[in-house]
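J.: structure, please.
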Amino acid sequence: MMRTARALLPLLLLPVLLTACAADKKDRTEGAAADSADLDAAARDWGIAPELVYVTEVSGYTVFQQSVGAYDDEFAAAYRSEKDATKFGLFVGRGTMTAESCPKQPLGEVSDKQVTCEHDGAAWYRKADGSHEYAVPDDGVVIHLIADADKVDRAILRKAAEAVHRPDDAELAALQPDTNGADT
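T.: Take a look at the predicted model:
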């Protein structure tokens, strides 16, 4: 009898544990993205579609708020180093990137130079003239993390590419200028 009770206890607790794990997963997922109304409002202020808003994280770099907004039909943000003048840009636009299309797509403002492409994980490492970037395709958009090759090394851009994601509430707030106490 005692053996049966010991064997049944874990089976009886299994639904409780699974429910708790599912709830925990749900909480983490829901906290990952910014409130859609806030994201929609911010995107509208910038003049872009909400699905184009992405952010990244790289140790030692912060977003330059004045750079955030629309650039052509893309979302744009510049990240600058906290210790020197280096910076990289994040641009998000609609599209795809494949082995065939990668070398045909211009790399930032460098449109007349040959683009070389190297598949690196889920992203493409691209170079042209003195610029380089990681291009990350994601659900109908391509996130470009671009910099001057002489100022920002490939490892920084790769970290930025690996960390790119949709903003949470705090990250969305950090993209917007602080208006506390400012005249509007």
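J.: from here on, just use CA atoms for contacts and neighbour counts.
T.: Noted.
J.: what about Ala147, neighbour count?
T.: By the measure other Cα atoms under 10 Å, the count of residues near Ala147 is 24.
J.: contacting residues for it?
T.: For Ala147, the contact set (Cα atoms under 8 Å, 6 or more residues apart in numbering) comprises 87-89, 131-133, 157.
J.: wasn't it part of a strand?
T.: Yes - looking at Ala147 with DSSP: H, G, I helix; E, B strand; the rest coil, it is inside a strand.
J.: how near is the nearest residue to it once chain neighbours are set aside to Tyr79?
T.: Nearest residue to Ala147, sequence neighbours excluded (Cα to Cα, 6 or more residues apart in numbering): Phe88, at 4.6 Å. As for Phe88, its distance to Tyr79 is 5 Å (criterion: Cα to Cα, to the nearest Å).
J.: same check, this time on Asp27
T.: Taking Cα to Cα, one finds Asp27 at 29 Å from Tyr79.
J.: got it, and Arg6?
T.: With distances taken as Cα to Cα, Arg6 is found 57 Å from Tyr79.
J.: so between the two, which is more surrounded?
T.: Higher neighbour count among Arg6 and Tyr79: Tyr79, with 24 against 10, using other Cα under 10 Å.
J.: tell me the secondary structure at the more buried one.
T.: Put simply, Tyr79 is strand when judged by three-state DSSP.
J.: quick one: it and Ser59 touch, right?
T.: No - applying Cα atoms under 8 Å, one finds Tyr79 not in contact with Ser59, separated by 10.9 Å.
J.: for comparison, sequence B:
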Amino acid sequence: MKRPLRLTLAPAAALLPLALLACGTGQAAAADRAGLEARAEAIRTTTDSVYVTSMPGFVPAVMSVSDDGNGGFQEAYADLHGSVVQLRVEYGTVTDANCPQGGINGFGDGTTTCERDGAAWYRTTSDAHEYALNLDGRVLRINSSLKEADRATLRAAVRSAHLADDRELDETLPPLRDHQGPTERGDLPPGDGAPDNRPPEGMG
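T.: This next block holds a predicted model:
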């Protein structure tokens, strides 16, 4: 089965030179639920916080996957021109009262306008916009700067967003590392993260 292309995004949200990389372990059909949950836990989230979507011209940015800092989930989608749309799932609820509060992903001066669009809210600042949709105790947010994606793109993305199934979890969640902790070194305090470059016994 042909796997979707996924764009590599650097942690600072700067695109690497148009490199398309496949994601997932390559064992989607045999993905075991306990393993998927362990992979979600490794990035400090849970499988029921992982949502995915689709947008014409945009693909998931592999290295952007993480929790939202509060046990939620976030992932960037990017196009080949460097435009980025952010998907974020966080705990909470959007209401008419709190919708205008705060900016959008660090964009704007804190002045946010809100309007209802079906079940979702459309939020805008001076230079960014966002769709916010209440889930079961969570809020799905899909946003970008005004220059990187238009309203129709964000609307389509929020409408197609859904909880990831096992195959999508396998494609989205980073694989577990064989070694989770730092490599220790003998002449520094334990856990400093430096490689062990001491010579073998009997040498030096």
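J.: once they're superposed, what TM-score comes out?
T.: The TM-score (TM-score structural alignment, normalised by the length of structure 1) is 0.72; 148 aligned residues with a Cα RMSD of 2.3 Å.
J.: picking that back up, so which of the contacts of Ala147 of structure 1 comes closest to Ala37 of structure 1?
T.: Comparing the contacts of Ala147 of structure 1 against Ala37 of structure 1 with Cα to Cα picks out Gly89 as the nearest, at 25.9 Å.
J.: tell me which element that closest one is part of?
T.: Following DSSP states H and E, one finds Gly89 of structure 1 within strand 87-94.
J.: quick one: that strand to structure 2 mean distance?
T.: Here the mean offset of strand 87-94 of structure 1 against structure 2 after fitting is 0.6 Å, by mean Cα distance after the TM-score superposition for structure 1.
J.: please report how far the spatially most central residue of structure 2 lies from Ala119 of structure 2.
T.: Nearest to the mean C-alpha position of structure 2, by Cα atoms, centre = their mean, lies Glu75 at 1.7 Å. Noted for Glu75 of structure 2: a distance of 22 Å to Ala119 of structure 2, by Cα to Cα.
J.: in structure 2, what stretch matches stretch 145-156 of structure 1?
T.: Using TM-score structural alignment, stretch 145-156 of structure 1 corresponds to residues 142-153 of structure 2.
J.: from Asp35 of structure 1, how far out is Glu57 of structure 1?
T.: On the measure of Cα to Cα, Glu57 of structure 1 and Asp35 of structure 1 end up 20 Å apart.
J.: Asp138 of structure 1 now?
T.: Shown here: Asp138 of structure 1 relative to Asp35 of structure 1, a distance of 20 Å by Cα to Cα.
J.: helix or strand: which one has Arg28 of structure 1?
T.: helix 2-32.
J.: quick one: buried residues of that helix?
T.: Within helix 2-32 of structure 1, no residue counts as buried by 16 or more other Cα atoms under 10 Å.
J.: what does stretch 166-181 of structure 1 give?
T.: 166-169, 171-172, 175-176.
J.: what of stretch 80-98 of structure 1?
T.: So, applying 16+ other Cα under 10 Å, buried residues of stretch 80-98 of structure 1: 80-81, 87-94, 96-97.
J.: then stretch 56-74 of structure 2?
T.: So stretch 56-74 of structure 2, judged by 16+ other Cα under 10 Å, has buried residues 58-68, 71-74.
J.: please apply the same query to stretch 35-55 of structure 1.
T.: Applying 16+ other Cα under 10 Å to stretch 35-55 of structure 1 flags 39-40, 42-43, 46-55 as buried.
J.: show me which pair in these is furthest apart.
T.: Gly47 and Val55 (17.0 Å).
J.: name the helices or strands packed onto the longest strand belonging to structure 1?
T.: Counting by DSSP state E, the longest strand found in structure 1 is strand 61-71. Contacts defined by 3 or more Cα pairs under 8 Å, 6 or more residues apart in numbering; DSSP states H and E place strand 61-71 of structure 1 against helix 36-46, strand 74-81, helix 169-175.
J.: where in structure 2 does stretch 17-29 of structure 1 align, residue-wise?
T.: Alignment note (TM-score structural alignment): stretch 17-29 of structure 1 is unmatched in structure 2.
J.: from the chain's centre, how far out does that stretch sit?
T.: 24 Å (Cα atoms, centre = their mean, to the nearest Å).
J.: what do you get for stretch 76-96 of structure 1?
T.: 11 Å.
J.: got the end-to-end distance for that stretch?
T.: For stretch 76-96 of structure 1, the end-to-end distance is 17 Å (Cα to Cα).
J.: now do stretch 105-119 of structure 1
T.: Start-to-end, stretch 105-119 of structure 1 (Cα to Cα) is 15 Å.
J.: list the buried residues of that stretch.
T.: Those would be 106-108, 115-117, for stretch 105-119 of structure 1 by 16+ other Cα under 10 Å.
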